[in-house]
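# all I have is the shape, not the residue letters:
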């Protein structure tokens, strides 16, 4: 394990550490937001309904819950830098598992590879998020995480476009008609298109292992930040702000994944021709939200105010999804029609706008939830990472509702309670320092 730097030897500049972590956040985004394009693709080649297709998100995000605490233990032994290198190596294994999955067009093989990918990302996220919080002043932590968010979601803009160009090009009507109209040979040829892109991805990640392993990334020991009162506690479970923060992140990641990964499926269902690139719409909206965070926190409003505004805006977007007509694209005409970007029906546009609405939830919750944890910061970080399991469970809930109701648009109602809990956390939950306190 790397030795912790004495306080006086810590770098005065955060540029190099932030640049290295920024590269990792780009990888997080590219791999994570490929799922939005992968879901309708696997629905075609594996002949799945909406509920079955959304097991892509379940397999990927449930790894965060299953592996968060074990990976925190690994980090305690390896330190941040070696742990990040290990996480990248695990991701290489997960990506290479897509090769036999594509050769057999076997859905369970794909899901297994996604779980291993999620495991590698778990250790990277567990190390990198508290690192970004602690590498500089607390009051600007949300701003630094917003910078990482821009990089992450910027990769999310690129990933669906690359996926569509390499994988979904020339599909024609097959994209909408599905496996039932394709011969076995056509399905296999389509599945095989995944192989070379994933081999390239594995190669890039292998090179990044060397970059992280031999980088000048300093080790930051969370026990150095023993905030007043933290040593009076005997368990991380005695900190309501982090427990409720994990629930808020569960709700947030659930709606984030719904906005990013179901938009393509929703668009496909209502006949949007360019459904494979729709995840990019959500990611662009999230980048805009993160830019607001970078420029405005804490200069114009606090992390708590950002969280409050995100929750309210998210509630309004859900109402827009449910109550607007798929036969009209008036909102998209106004917002993006002038840009030359293909417009989309109003409900799809509101799904994309969810990205703008909740962009600042993640960067705001982390510093609010970790404040005052001191020596429990690493355990608190692991609990917050476990909240990412919302991305596994809540999209499945939407998929089940969609299948049961026969109406995917109406199923988006389930996102409203998620935003309401985030609203509670922004108003009162983050203030609690002991159970039963007001």
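The structure has been received and is ready for your questions. Nothing here was measured: the structure is a model prediction, and the numbers come from that model.
# from here on, just use CA atoms for contacts and neighbour counts.
Noted.
# count the neighbours of residue 335 for me.
Using other C-alpha atoms under 10 Å, residue 335 is surrounded by 11 other residues.
# repeat for residue 20
Using other C-alpha under 10 Å, residue 20 is surrounded by 15 other residues.
# remind me what the helix or strand that contains it packs against, helices and strands.
Per DSSP states H and E, residue 20 falls inside helix 15-33. Helix 15-33 sits against helix 107-134, helix 141-163, with contacts defined as 3 or more C-alpha pairs under 8 Å, 6 or more residues apart in numbering; DSSP states H and E.
# try this one side by side with the last:
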């Protein structure tokens, strides 16, 4: 019989706090780089003259890298270790940010997409490390609590990202400029759009430098390594991830969950725009969704596991998410809130951020349960599920082009229905046989 090694939680408390602090910085970086897409999508739609479907290629290019690069990332981590893997991830992201410079000077949308894919590749490496770290760094029953703390760092950065980008790129006179663009001839319109797109050069150059320096800092930080783990579960005749149904079903749940999260954040500006709200007026709406998500994280930190078990909270949030998704699709009445008069469906879309906060935190510990020495590959498989951020928004964009923005939100309903299934039944499956 193989003796089970002591878990990562038995390491010195100092090492754990160092790891949590560095992970908090990493999750802040994830949020800033990822959620700026909410403003990049309508920005590129104007500057590069795109359809809804084409504009959501921003999310596709960024997140499809998780599908393609997460499993190679797990093998990279085996070779270089977690610490060097983090360094390499930040440096790859820096390279992706630099690609925005030639893309802007040529106003070449495909090069922007390559830059976004490169940024996503670096994040795939970092996410594989960070989510495994935060799941193993303490008591399993408090995993959702720790993930909630990381989520606050992530979504807090997400609130800042569109606002910082807007401050760096937009001007007070842009609203009039956006109205004039369709009325100009080809030469004048091209000159104005060239000037508009060149505004990304400075912020993304600064971002590239910061990402490179963060990588250097992590290289010389006292971040501890995760020791190799052995488990009776993973060595008891099971050597493949496909022998763990709860993991595979969990990866599908991650795929659908992150798709709903990106739709709730990245489409809200365009949806409000379809109702007559300008880009400059709607720019804060993604921050509203992210603020709702932070409220969810704070509730998780306070309630789990003191008052509510994390599995029960997961189930409640999955049902609440399904309810809000249905209300987005079927309600239609004006609501005045936060100084803005908007259709009720916009506010229900924003409210989806609240239950989404604890769905991710509920899936991870259930999906990784019992994997033991296959936890690295299992974590990489779950990170591959982040490709839902790429595919589901594209499906939404396609439906919005052929129907309407409102009708396209029906894509959220089956996603949340599956998450409800996983929360109540899917995570229990330990064999594919009946």
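Okay, I see it. Being a predicted model, the structure only gives us computed values, none of them experimental.
# TM-score of the superposition?
Here the TM-score for the pair of chains, by TM-score structural alignment, normalised by the length of structure 2, is 0.93; 423 aligned residues with a C-alpha RMSD of 1.9 Å.
# distance to residue 7 of structure 1 and mean neighbour count for the helices and strands packed on helix 15-33 of structure 1 - can I get that in CSV?
Converted to CSV, the helices and strands packed on helix 15-33 of structure 1 look like this (distance: least, C-alpha to C-alpha, whole Å; neighbours: other C-alpha atoms under 10 Å):
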stretch, distance to residue 7 of structure 1, mean neighbour count
helix 107-134, 12, 23
helix 141-163, 19, 25
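# tabulate these (a markdown table), appending distance to residue 41 of structure 1.
Shown next, in a markdown table, are those (distance: least, C-alpha to C-alpha, whole Å):
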| stretch | distance to residue 41 of structure 1 |
| --- | --- |
| helix 107-134 | 11 |
| helix 141-163 | 10 |
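# out of those, which gets nearest to residue 178 of structure 1?
Residue 178 of structure 1 sits nearest to helix 107-134 of all these, at 15.3 Å, using C-alpha to C-alpha.
# how far is that closest one from where the chain is centred?
Its chain's average C-alpha position is 10 Å from that of helix 107-134 of structure 1, according to C-alpha atoms, centre = their mean, to the nearest Å.
# and it against structure 2, how far off on average?
Superposing on structure 2 and averaging over aligned pairs (mean C-alpha distance after the TM-score superposition for structure 1), helix 107-134 of structure 1 comes out at 0.5 Å.
# where in structure 2 does that helix align, residue-wise?
Mapped onto structure 2 using TM-score structural alignment, helix 107-134 of structure 1 spans residues 109-136.
# aligned partner of residue 218 of structure 1 in structure 2?
In structure 2, residue 218 of structure 1 lands on residue 224 (TM-score structural alignment).
# now swap in residue 352 of structure 1 and tell me
With TM-score structural alignment as the criterion, residue 352 of structure 1 matches residue 350.
# quick check, its match in contact with residue 289.
Yes - under the criterion of C-alpha atoms under 8 Å, residue 350 of structure 2 makes contact with residue 289 at 4.5 Å.
# which residues do these two both contact?
With contacts taken as C-alpha atoms under 8 Å, 6 or more residues apart in numbering, residue 350 of structure 2 and residue 289 have 264-265 as neighbours in common.
# find the nearest non-adjacent residue to residue 375 of structure 1, please.
Residue nearest to residue 375 of structure 1 in three dimensions, not counting chain neighbours: residue 223, with 4.4 Å by C-alpha to C-alpha, 6 or more residues apart in numbering.
# just to check, that neighbour is in contact with residue 373?
No - at 9.3 Å, residue 223 of structure 1 does not count as touching residue 373 under the criterion of C-alpha under 8 Å.
# who has more neighbours, the two?
When residue 223 of structure 1 and residue 373 are compared for neighbours, residue 373 comes out ahead with 28 against 13, by other C-alpha under 10 Å.
# residues contacting that one?
With contact set as C-alpha under 8 Å, 6+ apart, residue 373 of structure 1 has these partners: 226-227, 230, 236, 239, 380.
# of those residues, which is the most crowded?
Neighbour counts for the contacts of residue 373 of structure 1 (other C-alpha under 10 Å) peak at residue 380, which has 28 neighbours.
# to which residue of structure 2 is it aligned?
Using TM-score structural alignment, the partner of residue 380 of structure 1 in structure 2 is residue 378.
# just want the angle from the host helix or strand of its match to helix 109-136.
For residue 378 of structure 2, the host element (DSSP H and E) is helix 375-384. Interaxial angle, helix 375-384 of structure 2 versus helix 109-136 (axes from the mean of the first three to the mean of the last three C-alpha atoms, to 10 degrees): 140 degrees.
# mean deviation, helix 375-384 of structure 2 versus structure 1?
Helix 375-384 of structure 2 sits 0.6 Å off on average (mean C-alpha distance after the TM-score superposition for structure 1).
# pull out the buried residues from the very next helix or strand once past that helix.
Following helix 375-384 of structure 2 in sequence order, the next helix or strand is helix 388-402 (DSSP H and E). Across helix 388-402 of structure 2, burial judged by 16 or more other C-alpha atoms under 10 Å covers 388-394, 396-400.
# map residue 263 of structure 1 across to structure 2 for me.
In structure 2, residue 263 of structure 1 lines up with residue 268, judged by TM-score structural alignment.
# and for residue 277 of structure 1?
In structure 2, the residue paired with residue 277 of structure 1 according to TM-score structural alignment is residue 284.
# how about residue 241 of structure 1?
The pairwise alignment with structure 2 assigns residue 241 of structure 1 to residue 246, based on TM-score structural alignment.
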